[in-house]
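Q: I need the structure of the sequence given here:
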Amino acid sequence: MKCALVEKEKAREDVETESFEYQKLVHVEHKNGFLKELWKAEFILQILMQDERFDVNKDVFKGTLIDINKIAAVRNGLTTKDADINIDADMTSLIDT
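A: As a prediction, the model looks like this:
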């Protein structure tokens, strides 16, 4: 009986420890997300709304505004110009079908 109680207590401590670790991870992710939005706001505040670079479909990636759909291509090593070509080619194939 005493052994079962010790095992339950150990299991409870393990769960509490794991829960605390997950709470820390969630906190870090929220903090990183908040900081990203602050960096983005700082960058966007430098752009006039009438500027042609201002586009709600763009996000700040590596210090520049890039179309959200092109970020994955740029992350995979393509330049933004290559990403434009690939995205446009994909759109053309959709239109042709």
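Q: from now on I want contacts and neighbour counts done on CA atoms only, so please keep to that.
A: Noted.
Q: so the one residue sitting closest to the centre of the chain, which state does it fall into?
A: By CA atoms, centre = their mean, the chain has its centre lying nearest to Gly33, at 7.6 Å. What DSSP: H, G, I helix; E, B strand; the rest coil gives for Gly33 is helix.
Q: could you measure from it over to Gln23?
A: Counting by CA to CA, to the nearest Å, the gap from Gly33 to Gln23 is 15 Å.
Q: to check against the first, give me the structure of this:
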Amino acid sequence: MTDQTPADEPAADQPGDEHAARSRVTARAVARLKAENNTLRDRLARQSATIEELTSFKTLALSRIAAQHEEITRVRSSQPDPDTPPVARLTPVPGRSQTIGSCS
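A: Below is the predicted model:
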């Protein structure tokens, strides 16, 4: 794929001039393609780094979810200790028998 326009190709009066003109056009095309290649390599490197970061984040998130699931399963399936009040019941704080504020 070349982006040659009539302005890119100088008029050739002699056969040698035509060869030189094509060489200049080819050299410009090669330089442009090399620059584009470098740009694409940089972009690829940035994308690879981003993918690595996101993969690490995903792994960490999944391991945390698995740990939370195991903890929930353990808490739900454990037999309650008769001396420990149920989780849903709150024990009163000693010395705090009165309601404070407008809630009375």
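Q: tm score of chain vs chain?
A: Once superposed, the chains reach a TM-score of 0.46 (TM-score structural alignment, normalised by the length of the first structure), with 52 aligned residues with a CA RMSD of 2.0 Å.
Q: ok, which stretches of the first structure are helices?
A: Using DSSP state H, the helices of the first structure run over 2-44, 71-75, 80-96.
Q: buried ones in the second one, by neighbour count?
A: Using 16 or more other CA atoms under 10 Å as the burial criterion, the residues of helix 71-75 of the first structure that qualify are Ile71, Ala73, Val74.
Q: got those residues as JSON lines, with distance to Ile87 of the first structure columns?
A: Shown next, in JSON lines, are these (distance: CA to CA, whole Å):
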{"residue": "Ile71", "distance to Ile87 of the first structure": "11"}
{"residue": "Ala73", "distance to Ile87 of the first structure": "9"}
{"residue": "Val74", "distance to Ile87 of the first structure": "11"}
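Q: hmm, back to that, what's the closest of the helices of the first structure to Val60 of the first structure?
A: Of all the helices of the first structure, helix 2-44 sits nearest to Val60 of the first structure, with 6.0 Å by CA to CA.
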